[in-house]
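Participant: Return a 3D structure for these sequence lines:
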Amino acid sequence: MPKPIINRSFSDKKALITSQGDITYSQLLKSIQQFAQLFANKGYTKVAIYAENSPSWIYAFYAALQNDCIAIPIDFLASAEDVAYIIDDCQPELLFISSGMTELFAKVDLKTQHKPEVLVFEEIAIDETVSESQWLAPEDDNTTAVIIYTSGTTGSPKGVMLSYTNIKENMNAVIGCGIFTPDRQVMVFLPLHHIFPLVGSLMVSFYVGTTIAIAPSMQSADLMKTFADNEVGVFLGVPRLYELMYRGIKAKIDQSAIARFLYWLVLKTKNRKLGKTLFKKVHEGFGGHLQYMISGGAALNKEVGTFFYALGFDIMEGFGMTEAAPMIAFPRPGNIVIGATGQALPGLTVEIRDGEIVAKGPSIMKGYYNRVEETAEVIKDGWLYTGDLGYLDKNGFLYITGRKKEIIVLPNGKNINPVDIEMKLDGYSGAIKEAGVFLHNEMLHAVILPDFNFLSENGVEDINQYFRDVVISPFNAEMSSYKRIMQFTLVNSELPRTRLSKLQRFKFEEFLVQKEKKKTASDEPDTEEYHAIKSFIESQVDMDILPDHHLVFDISMDSLSKLSLIDFIEKSFGIKLDEEQLLKFPSIRKIAEHIQSNKLFHKTDQDSGWAGDLKDNSDVILPKTSFLLHPIVNAVRGFFRLFFQFEGKGMENIPEGACFFAPNHESKLDAFLVLSYLDKPTLMNTFSYAKKDHVKSGVRRYVASRSNVIVMDLSKDLKHSILKMAEVVKQGKKILIFPEGTRTQSGKLGKFHKTYAILSSELNVPVVPVVITGAYAAMSSGAKKIKRGEKITIEFLPAISPEGKTPEELNALVREKIAEAKNR
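Facilitator: Model (predicted):
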């Protein structure tokens, strides 16, 4: 007698825990029978499901199997073209959808030739008199159970036919590892249309008789609430999800010196029990019962795996593919090697042939639906040629090194694994959110999604130049010549991936095409909001604006221009935004759409500038001046004299009363270098500023609040910070401000931003250009130690009056005077 697909030993036990309520195994079997009755005796052979995860999805899936139909899960996030292709390819007689998918399905229906019967979950009339399902399994386990369409990394979806034998063999092998047991809860989080969560979290759980907790959505809040409300012991996720978890937890650890030390101690001692004890709060954050973190679908970052393993979690990276139902290799509890994907599952034989991983056994697919030739390309004499490259160590642990089809062959014959370069790029700079590498015009080309928050926080405005000089050039210097990035393209949307996070490299060319299209006018929205925003931005920057331009990436708006735009949006439409929120919009078009949907009014006669606010009385509190400031600065000057040939000149050019000190920015020492040559009265009446990130600790914030330091949050309260600067000079005092915003990366004079020039012009306050020379040589950007003996000079140039000059003219003149002095 065949073994039941769903364990029948626990009729009153919870089978499913959902946000709508709990469902016992008895209720589960009854609901499956009710769904099966909807199309019993109709002669259907294939049933497709196009919906989000839900109990109804599960009922429909098992009802299809009960009625001897092939179940065909369809990716509910796929494009209308892909869904239509799948429906026309496999031609199901019945299609289940949810009410949430009806609008999208209408688009699919316009594209399909085949028209199945459609049932909407929420509209199904359930027969409550139906009893529990008595179905066990088909008589012939070699019949096809499911067709899973792979989203693919290289082209159109292919339908993988998996038999009951394929699935049962894989489930039995995984259960044999001892992870899935009746008393250990499993979470269903990933979409069930993919084989990894379908077999690995749903089918194997019902097969062994455990309880499943279903996360209501893939939102992080729903994920963590599902952990908190249940006793989840096994969780399946993709590497990018684990990386996000890692970043969030690691950031909190890094904020505390004690926590950093404890983590170092755990790594040093390799004591996982100690890690679990010391970081108990991390475990409690996952509900306190999570033991097994299973990762699949793509390569897991070794740093991420090491982190969770050290904290006491069994993070288990397996290797498999849809064609193997799905696991080929998997770690065993107590025998985990981070970086390896475990050993071959029982019943499977794994070999390496010409560097490629091949596998043979009862879980290998029957073939691709309607694709005999393509099946023959990957299955030869019963061996599945995975297309993945790797090696086996002496203990049988399998290591993945890349994809055979993705290996780049350069014109000089050199072979490159793009994954290696991508992993190095991803961890090389905080400015990189994600990166992909491919061959374009016979050269290595990188497609990079920048981290716009990082760039904004670090005052980067010319992004292309920053990536050329500060990211790509230093990166290439560390690489072998043939592995260097020769070209790069910055994008403002996530890189194309499969649902399990594998890069779809074949789509990278589209980014280059889109980039070219941006250079020409596209269909402009004909709305008053769009035209108002466009006109305002064009008044701030010297270029024509297109609807798909990004504020930073395409337009290079500096912080001041973004502040002006935020102010304009609030005054014109009544919508409050901060810079962080503004940067989340991928284009001007999307900003206009947001305004159109959320505006409170539209005033067309608003003053588009915020500078007029500077003259108003501002309710701002300036930092206090401590009597310790002068002795501290004197001590620092003495320190400088010990280590450098240090001199200052031009102090006679410092005017009485208010002024702006505007120095070039060469090193971390610059502020103290300038302040150390001010006499005591001038010093006590001179203010400077620091970015919020530079004064994170309580001690630093305390010192800053008593040292004439204005703390600026460039992403949230820039306007308030500027009003503080205005208040300083309105009180007849002085302020030190670096027009470049950030330290030079090359020693050369950078672009000057005009914030201080606007303040100077509006308030009629002179500017004193200050020339710093030698500081870059003494301690350049990125240097951790000073270079002793260097000659450093601070020179105060004659003050420049703003009268008769626009802010742009004043800014240009100050930079010109500093450049002339540096070149003397």
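
Participant: only C-alpha atoms for contact and neighbour calcs from this point on.
Facilitator: Noted.

Participant: quick one: Ala63 is in a helix?
Facilitator: Yes. Looking at Ala63 with DSSP: H, G, I helix; E, B strand; the rest coil, it is inside a helix.

Participant: give the contact list for the residue found closest to it once you drop the neighbours it is linked to in the chain.
Facilitator: Nearest in space to Ala63, with sequence neighbours left out and distances taken as Cα to Cα, 6 or more residues apart in numbering, is Ala36 at 4.4 Å. Residues near Ala36 by Cα atoms under 8 Å, 6 or more residues apart in numbering: Ala60, Ala63, Ala64, Gln66, Asn67.

Participant: Can you list the neighbours in contact with stretch 199-207?
Facilitator: Contacts of stretch 199-207 (Cα under 8 Å, 6+ apart): 4-7, 15, 167, 171, 175, 180, 182, 186-188, 192, 211-212, 235-236, 325-326.

Participant: And this one, please, so the two structures can be compared:
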Amino acid sequence: MNQYPLNPVDFYEDFLSFLRGIEKYGDKPAITTYTSEKEAVTRSYRQLTEDVYALAAAMREKGWQGWHVALAGENSYQWVVAFFASAVLNCPVVLVDIEQSVETIAQMLETADSQVAFASASAAELFAQEADMPKLPLVASGGEYGIPFTSLLEEGRCLLKEHDHFFDTLPAEENLAVIAFTSGTTSASKPVMLSRKGVLHNASSSVAMVATGERLFASLPFYHTYGLTCSVLGPLIVGTHLCINGSLKTMMRDLRLFQPDTMMTVPLIVEMVHRRLAAASQERGLEEELNHKARRRFLRREPEASVSEKLENLKNEIFPEMQIIISGGAHLLPEISLELKRFGIQTLQGYGITECSPLISVNRNQMNQPESVGVVVPGVELRFQEGEILVRGENVMLGYYKDEEMTREAMGDGWFHTGDLGYLDKRGFLYITGRKKNLIVLKNGKKVSPEEIESRIARLPLVKEVMAYGATTGQSADDVKIAVTVYPDPKEAGGMTSYEILNTLQKEIESINGHYPSYKQIQLVNLRENEFSKTSSQKIKRREL
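Facilitator: Got it, this is the predicted structure:
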């Protein structure tokens, strides 16, 4: 497939080179956060790098160089500084998901051999008060526990004044940069080891593939590699101005205050933006034009929808500068992408996995197929084994920390086995069709991907969330029928009884069944009263059934 040229970008081998590289942006704004009073706090690239060097100097003085540094807390400027300072000192960084239980967090810290922790005020309180938490040296960005982040920063500034060449000699380079934990939907999290070159090259590849704007809104959790690599490292490499958001509660507020031209997020947030715009279009009497034109194009499989001047003017009132949304972490319905295009917002879907640093493929600004997850990024090779996607490249993990058996199982042949099923079309676009472990195996030997079923059911207006699975109906375990459990959309189902909802769904599903061969047809439909439990990347936990 002929691709247009990659965007020019610098590639770095280590984090000290990375920091020295971004110093060229000088007083250009690097990171903005907002206080509870809605006041913007902005640090330039010069201030960012100076803060990183200062913190690294203080950490080195305390003898923490080479230690395993745990980062626990909400997205913040301090989180970013602590990450870079640790990376400069060749300290493997342990990314801690603070949305997990105390027991799980403690297990993560111990599994990764964490030796010191940087934490937000809420996380620091957890470290100090919970008896099950490992007792580590603690640096806190607020609150009453641990060493204050600000005092450590000031200590480092003083050290740098005394020693002009503090970073002329550094400890031997450690290839291990990050220990990140997977957010699996069916099994316990696994500690993934990522290399310095792998993470940095993947970050550069992400911006080589997609040209973002000047102002990017970063709300993805940084303890996920998607948030770290793609929404922090990549944009900083090309001098982007980031707005860091650390809470869903303030996300829409910060979005309005910062007015970004680019947003990097997950489908859940894309759907929120879409619903806000769709509701506004309904209020203006423009809903019919939006739905009919965008959906008609989708049915004809046209890759793009045209921009509506009326809808774009409406978008400019709500999200004035928004032009691009990059979505990953889960499947995004192509209809949403096409409808957002009517408002003048281009949505680019990508595909990644923690073990691959994470980016594997992404749609490009001028090569966008909404039903796919894009084209493969530079330096990454793909092949398929019985439909499973296998990956090889410098972005692939070093292995699972201290678990050689699990590492051999995942990549014993030199290729990482993603567990995802998919295919490449003639143009080189990658399509994900499901998870190998989720396949529903029928008595006749046929295999059905539940994700394929879910994708069709999720388009029904009454459906907010859906999970497809094989329901055992006979005496043997392999005597199964295809079933779906649906959480109805409260707005669409308002005033309807459960019987009416179920009856309507069954009629719509009968119509869908008409497009499937008999072995793929849905035979059982169930309702649930609450949303499904989800991972921190907003994927439904399948083990619930």
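
Participant: quick one: TM-score?
Facilitator: For this chain pair, the superposition-based TM-score is 0.83 by TM-score structural alignment, normalised by the length of structure 2; 497 aligned residues with a Cα RMSD of 3.0 Å.

Participant: related to what we said a few turns ago, is it possible to export the contacts of Ala36 of structure 1 to JSON lines including distance to Tyr482 of structure 1 and neighbour count?
Facilitator: Output for these, formatted as JSON lines (distance: Cα to Cα, whole Å; neighbours: other Cα atoms under 10 Å):
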{"residue": "Ala60", "distance to Tyr482 of structure 1": "53", "neighbour count": "26"}
{"residue": "Ala63", "distance to Tyr482 of structure 1": "55", "neighbour count": "27"}
{"residue": "Ala64", "distance to Tyr482 of structure 1": "53", "neighbour count": "28"}
{"residue": "Gln66", "distance to Tyr482 of structure 1": "57", "neighbour count": "22"}
{"residue": "Asn67", "distance to Tyr482 of structure 1": "57", "neighbour count": "22"}
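
Participant: returning to that earlier point: emit the PyMOL select command for whichever of the contacts of stretch 199-207 of structure 1 are buried.
Facilitator: Restricted to buried positions by 16 or more other Cα atoms under 10 Å, the PyMOL selection for those reads:
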select buried, resi 5+6+7+15+167+171+175+180+182+186+187+188+192+211+212+235+236+325+326
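
Participant: which SS class is the residue positioned nearest the centre of structure 1?
Facilitator: The residue lying closest to the centre of structure 1 (Cα atoms, centre = their mean) is Lys433, at 5.8 Å. Taken by three-state DSSP, the conformation at Lys433 of structure 1 corresponds to strand.

Participant: Quick check: the gap between it and Leu444 of structure 1.
Facilitator: 19 Å (Cα to Cα, to the nearest Å).

Participant: Tell me how far Pro357 of structure 2 lies from Ser206 of structure 2.
Facilitator: One correction, residue 357 of structure 2 is Ser, not Pro. Counting by Cα to Cα, the gap from Ser357 of structure 2 to Ser206 of structure 2 is 11 Å.

Participant: any common contacting residues for the two?
Facilitator: By Cα under 8 Å, 6+ apart, no residue touches both Ser357 of structure 2 and Ser206.

Participant: And the strands in the stretch 351-500 of structure 1?
Facilitator: 356-360, 367-368, 379-380, 383-392, 398-403, 408-409, 415-416, 432-440, 443-450, 487-490 (DSSP state E, counting those that start in this stretch).

Participant: And for Ala690 of structure 1, the neighbour number?
Facilitator: Other residues within reach of Ala690 of structure 1, judged by other Cα atoms under 10 Å, total 15.

Participant: actually Ser281 of structure 2, not the one I typed
Facilitator: With other Cα under 10 Å as criterion, Ser281 of structure 2 counts 20.

Participant: Next: Val768 of structure 1.
Facilitator: Residues near Val768 of structure 1, counting by other Cα under 10 Å: 22.

Participant: Ok, Phe536 of structure 1 next?
Facilitator: Neighbours of Phe536 of structure 1 using other Cα under 10 Å come to 17.
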